[in-house]
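Visitor: using only what follows, build the 3D model:
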Amino acid sequence: MIPDQEMPAGRVRGFLALARNVLANSDERARARRASLIALTLRVGNAVLAYGTQVVLARLMGQFEYGIFAFTWVWLLVFGAISTLGFGDSPVRYVAALRETGEEDQLRGFLRFAGIVSFAAPVVFAVLFALGVYFAGSWIENAYVYPLLLMAVAMPFGCFQAYLEDVGRAYFWTIPALFPVYILRHALILVYMVAAVALGFEASAVTAFACTILAMATATVWQSYQILGRLRKTVPAGPRAYRPKEWFIGSAPFAVLQGMFHLFAYMAVIVLSFFVSPAQIGIYFAATRIVQVVAFIPYAASVGSAHLFSASHAAGDQARLTTLTREVSLVTFVASTGVTILVVTTGMWLLQLFGDGFETGYNVLLILSVGMVARAIFGPAEDILNMTGFSHLSATTYVVMVVINGVLNVALIIPFGITGAAIATTLALTIRSVWLAWAVRQRLGLDTSIVGAWALLAETVGRWRKGKAAKPAQ
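Guide: Just a heads-up that it's a prediction; the model follows:
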């Protein structure tokens, strides 16, 4: 028998051994776990930094100008996602699949082709958008015109960063891929904005977007140096093969998917702009900035697992795909629930930091938190569909859900204001999560929900108990 007093020490040694295994092993799953851990760390750092940046911007600009900035920022996300034509998001699928199948010529061709499209297409789109704003100026409220024009200038930088991020994720270069986007960019926006106000520039949405352009340009240069430099060392020189038609067809759903994702996520802000003042939009947006930390959990899991879903499916390894699905579902649910509790507990205090009047958004924060947990319950269904050739289904679902979300927002914002917007968003998010999980079960026979993941937990606990019972006999 092992003395009771030795049990805690044994557990500590076991935990340290597990930690060494995750940190030192070079197998695929260990690398994926490290990538997810690094991504989660960076996104938590991003949450803290982005929150601090938003607090400073809100306090400098006030509710009205902050509301204008928030509204314009939403459109930057939407149009930035669409204008890459999907090549800012498809590398995580194609690079993993082409490496798995050993198609080096296709890999070299795709990397160059996707990089060119990811910058050139947004430049064209930005010019067209700016012309549209210019000629439609009489129908747009004056306060929004110049921020929207500056937003068009920022668009190509953000789009090329999305391409570099996905390439880095596909190669497990997690820090060079994510740090410039989620840490450096926000830090520079904060530094540039504070410096601009200190130099005498007006604390307005126009100034904030000018600072955003400078921050994005700086971060893009650094990220390009890191990712493109590593690619030259990693991908051997050789001939390039191009399949533009196939890549356009395969990438297009990602453009729809990401554009609809941002439209879906920020539909409330867009609809609110027709019914409430920019000050109310600012309060709602502040609540979403706090709740977004919960959304970082699924994102971090996606960084470490999305390309593995693609590789497992390409190899026809259903057992590997099932195990990976269960692991991601379980970890995502547990982490998301814990972070949600923390957000709800500290939410009032965090809102008050934005300035006077922002605490009225606490009900919004509570309602949106329910939606985040509902999303976690049904697991990584969207990632699995996107990485296994069913991205068109995800894209179609988003289009339908954007319409439903818009209808719900109009119906609930008119009588309930920003609280109605939160209810509409949570209802739409829950419906979408249920539908995607059902679609994965129907097409791939996988249960992405926490119910399916529970089998993995029960199996793991069973092995632990069996090992514990066997120790005295040994």
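Visitor: going forward, measure contacts between C-alpha atoms and count neighbours the same way
Guide: Noted.
Visitor: which parts of the stretch 251-400 of the chain are helices?
Guide: Along the stretch 251-400 of the chain, the segments classed as helices by DSSP state H, counting those that start in this stretch run 278-315, 318-352, 362-377, 381-387, 391-416.
Visitor: quick one: which of the ones you listed is nearest residue 427?
Guide: The stretch from the helices of the stretch 251-400 of the chain with the least distance to residue 427 (CA to CA) is helix 362-377; that distance is 7.2 Å.
Visitor: give me the helices and strands touching that closest one, please.
Guide: Packed against helix 362-377 by the contact rule (3 or more CA pairs under 8 Å, 6 or more residues apart in numbering; DSSP states H and E) you find helix 278-315, helix 318-352, helix 418-444.
Visitor: returning to that earlier point: tell me which of the helices of the stretch 251-400 of the chain lies nearest to residue 46.
Guide: With CA to CA as the criterion, residue 46 lies closest to helix 278-315 of these, at 8.8 Å.
Visitor: now the helices of the stretch 251-400 of the chain as JSON lines including distance to residue 64 and mean neighbour count?
Guide: As requested, these are exported to JSON lines (distance: least, CA to CA, whole Å; neighbours: other CA atoms under 10 Å):
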{"stretch": "helix 278-315", "distance to residue 64": "5", "mean neighbour count": "23"}
{"stretch": "helix 318-352", "distance to residue 64": "16", "mean neighbour count": "18"}
{"stretch": "helix 362-377", "distance to residue 64": "19", "mean neighbour count": "23"}
{"stretch": "helix 381-387", "distance to residue 64": "36", "mean neighbour count": "25"}
{"stretch": "helix 391-416", "distance to residue 64": "19", "mean neighbour count": "19"}
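Visitor: ok, the residue nearest the centre of the chain - contacts?
Guide: When CA atoms, centre = their mean is applied to the chain, the residue found nearest the centroid is residue 299 (5.0 Å). Listed by CA atoms under 8 Å, 6 or more residues apart in numbering, the contact set of residue 299 reads residue 40.
Visitor: hmm, back to that, can you redo the helices of the stretch 251-400 of the chain as a markdown table with distance to residue 466?
Guide: Written out in a markdown table, the entries for these read as follows (distance: least, CA to CA, whole Å):
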| stretch | distance to residue 466 |
| --- | --- |
| helix 278-315 | 29 |
| helix 318-352 | 21 |
| helix 362-377 | 29 |
| helix 381-387 | 32 |
| helix 391-416 | 41 |
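Visitor: this one next, for a side-by-side:
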Amino acid sequence: MLRPRWRPDRAGFGRAAGALSGLALASLSVVVIAAVMGPAAAGAFFVAQRIAQIAGLPLIAANLARARDIAVAHASGDAERLGRVLARDRLTTIAATVLLGSAAFAGAGPLLSLWGAEAAAMRDPLAILICGAMINALCGPTGQVMTLCHGHRALLGQTLVVQGAALALLPPAIAWDGARGAALASTLAVLAGNLVAVTGIRRRLGVDPGIGG
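Guide: The predicted model follows:
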């Protein structure tokens, strides 16, 4: 395993760029929906995005809790130790994501109903967006591992490619199937990014960040 030789600010830049690209994809999807389908549909889709983010909270918590352990295990050059750290909260995180995602979908009606007639049309997009959070949980803390284990440049490159492709796919996806198309484009970006990251982590570090690779 490679020992970390990165400066924290450089790794942070790659992580920040990835986060900003994700925000850009989410925000631009709302803008494009507003242009194609009108402001009511865009508002309802925005709410659906935020409800779906509830399902991602367990993985965020696990990332925060295990960041130090991941970095220390990598710095020690011990692949088995790193694998144990990544496996420690894996099933708990996945179970909590499924539970929260299911609860968010079941209880979304009152929030979506604030947008009137558009609410019923957002049930399918919401389900697709929640699937994206579940994909993240299954694949594990890929971005965290790449940031802390000398893979921040690869993370930045794959983020630019995957999110750029998703942004290019967004307008035709919305024209094809409206809000469902936008949700599908976003979730496909999540899937592609995770698969690329899992492949790179396996090859470079010899560990699996999650069970969904």
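Visitor: tm score of chain vs chain?
Guide: Laid over one another, the chains give 0.86 as their TM-score (TM-score structural alignment, normalised by the length of structure 2), with 208 aligned residues with a CA RMSD of 2.3 Å.
Visitor: quick one: closest of the helices of the stretch 251-400 of structure 1 to residue 454 of structure 1.
Guide: Closest among those, using CA to CA: helix 318-352, at 7.1 Å.
Visitor: right, and residue 193 of structure 2 touches residue 159 too?
Guide: Yes. Here residue 193 of structure 2 lies in contact with residue 159, judged by CA atoms under 8 Å, at a distance of 7.0 Å.
Visitor: on that earlier part again, nearest to residue 412 of structure 1, out of the helices and strands packed on helix 362-377 of structure 1?
Guide: Across these, residue 412 of structure 1 has its closest neighbour in helix 418-444 (4.5 Å, CA to CA).
Visitor: residues in structure 2 aligned with the closest one?
Guide: Aligned by TM-score structural alignment, helix 418-444 of structure 1 corresponds to residues 179-205 of structure 2.
Visitor: quick one: average offset of the matching stretch versus structure 1, please.
Guide: Once the two models are superposed, stretch 179-205 of structure 2 sits on average 1.2 Å from its counterpart in structure 1 (mean CA distance after the TM-score superposition for structure 1).
Visitor: centre of the chain versus that stretch, how much separation?
Guide: Its chain's C-alpha centre and that of stretch 179-205 of structure 2 lie 8 Å apart, by CA atoms, centre = their mean, to the nearest Å.
Visitor: now that stretch: buried residues?
Guide: Buried positions in stretch 179-205 of structure 2, judged by neighbour count with 16 or more other CA atoms under 10 Å: 179-198, 200-201, 205.
Visitor: wait, what's in contact with the aligned partner of residue 157 of structure 2 in structure 1?
Guide: The criterion is TM-score structural alignment: under it, residue 157 of structure 2 has residue 396 as its aligned partner in structure 1. Shown in contact with residue 396 of structure 1 (CA under 8 Å, 6+ apart): residue 257.
Visitor: can you rerun that using 6 Å?
Guide: By CA atoms under 6 Å, 6 or more residues apart in numbering, residue 396 of structure 1 lies in contact with nothing.
Visitor: cool, residue 82 of structure 2 as well?
Guide: With contact set as CA under 6 Å, 6+ apart, residue 82 of structure 2 has these partners: residue 73.
Visitor: before we move on, back to that, of the helices and strands packed on helix 362-377 of structure 1, which approaches residue 147 of structure 1 most closely?
Guide: Of all those, it is helix 278-315 that lies closest to residue 147 of structure 1, at 13.7 Å by CA to CA.
Visitor: where in structure 2 does the closest one align, residue-wise?
Guide: Mapped onto structure 2 using TM-score structural alignment, helix 278-315 of structure 1 spans residues 39-76.
Visitor: now the end-to-end length of that stretch.
Guide: Across stretch 39-76 of structure 2, the straight-line distance between its terminal residues is 53 Å, by CA to CA, to the nearest Å.
Visitor: how much space between residue 8 of structure 2 and residue 148 of structure 2?
Guide: Distance of residue 8 of structure 2 to residue 148 of structure 2, computed by CA to CA: 9 Å.
Visitor: equivalent analysis for residue 124 of structure 2, please.
Guide: 36 Å.
Visitor: residue 101 of structure 1 -> structure 2?
Guide: Aligned partner of residue 101 of structure 1 by TM-score structural alignment: none.
Visitor: give me the neighbour count for residue 101 of structure 1.
Guide: Look at residue 101 of structure 1: counted by other CA atoms under 10 Å, it has 11 neighbours.
Visitor: residue contacts, residue 133 of structure 2?
Guide: Shown here is residue 133 of structure 2, whose contacts under the criterion CA under 6 Å, 6+ apart are 55-56.
Visitor: that one pairs with which position in structure 1?
Guide: In the superposition onto structure 1, residue 133 of structure 2 corresponds to residue 372 when matched by TM-score structural alignment.
Visitor: can you check residue 30 of structure 2 too?
Guide: Structural alignment (TM-score structural alignment) places residue 30 of structure 2 against residue 269 in structure 1.
Visitor: separation between its match and residue 361 of structure 1?
Guide: The value you get for residue 269 of structure 1 to residue 361 of structure 1, if CA to CA is used, is 14 Å.
Visitor: before we move on, what about residue 35 of structure 1?
Guide: Computed with CA to CA, the distance linking residue 35 of structure 1 and residue 361 of structure 1 is 34 Å.
Visitor: same check, this time on residue 110 of structure 1
Guide: Between residue 110 of structure 1 and residue 361 of structure 1 the computed distance is 45 Å (CA to CA).
Visitor: what of residue 91 of structure 1?
Guide: Residue 91 of structure 1 sits at a distance of 38 Å from residue 361 of structure 1 (criterion: CA to CA).
Visitor: neighbour count winner among the two?
Guide: The residue with the greater number of neighbours, taking residue 91 of structure 1 and residue 361 and applying other CA under 10 Å, is residue 91; the counts read 27 against 24.
Visitor: give the aligned equivalent of that one in structure 2.
Guide: Across the alignment, which pairs residues by TM-score structural alignment, residue 91 of structure 1 is matched by no residue of structure 2.
Visitor: which residues are in contact with residue 91 of structure 1?
Guide: Taking CA under 6 Å, 6+ apart as the criterion, residue 91 of structure 1 is in contact with 166-167.
Visitor: one more: residue 78 of structure 1?
Guide: The neighbours of residue 78 of structure 1, taking CA under 6 Å, 6+ apart as the test, are 259, 262.
Visitor: rerun at 8 Å
Guide: 258-260, 262-263.
Visitor: which of the residues you listed fall in strands?
Guide: Mapping the contacts of residue 78 of structure 1 onto strands (DSSP state E) picks out no residues; all lie outside.
Visitor: distance to residue 209 of structure 1 and neighbour count for these - can I get that in TSV?
Guide: As requested, the contacts of residue 78 of structure 1 are exported to TSV (distance: CA to CA, whole Å; neighbours: other CA atoms under 10 Å):
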residue	distance to residue 209 of structure 1	neighbour count
258	22	24
259	21	25
260	23	27
262	19	21
263	20	25
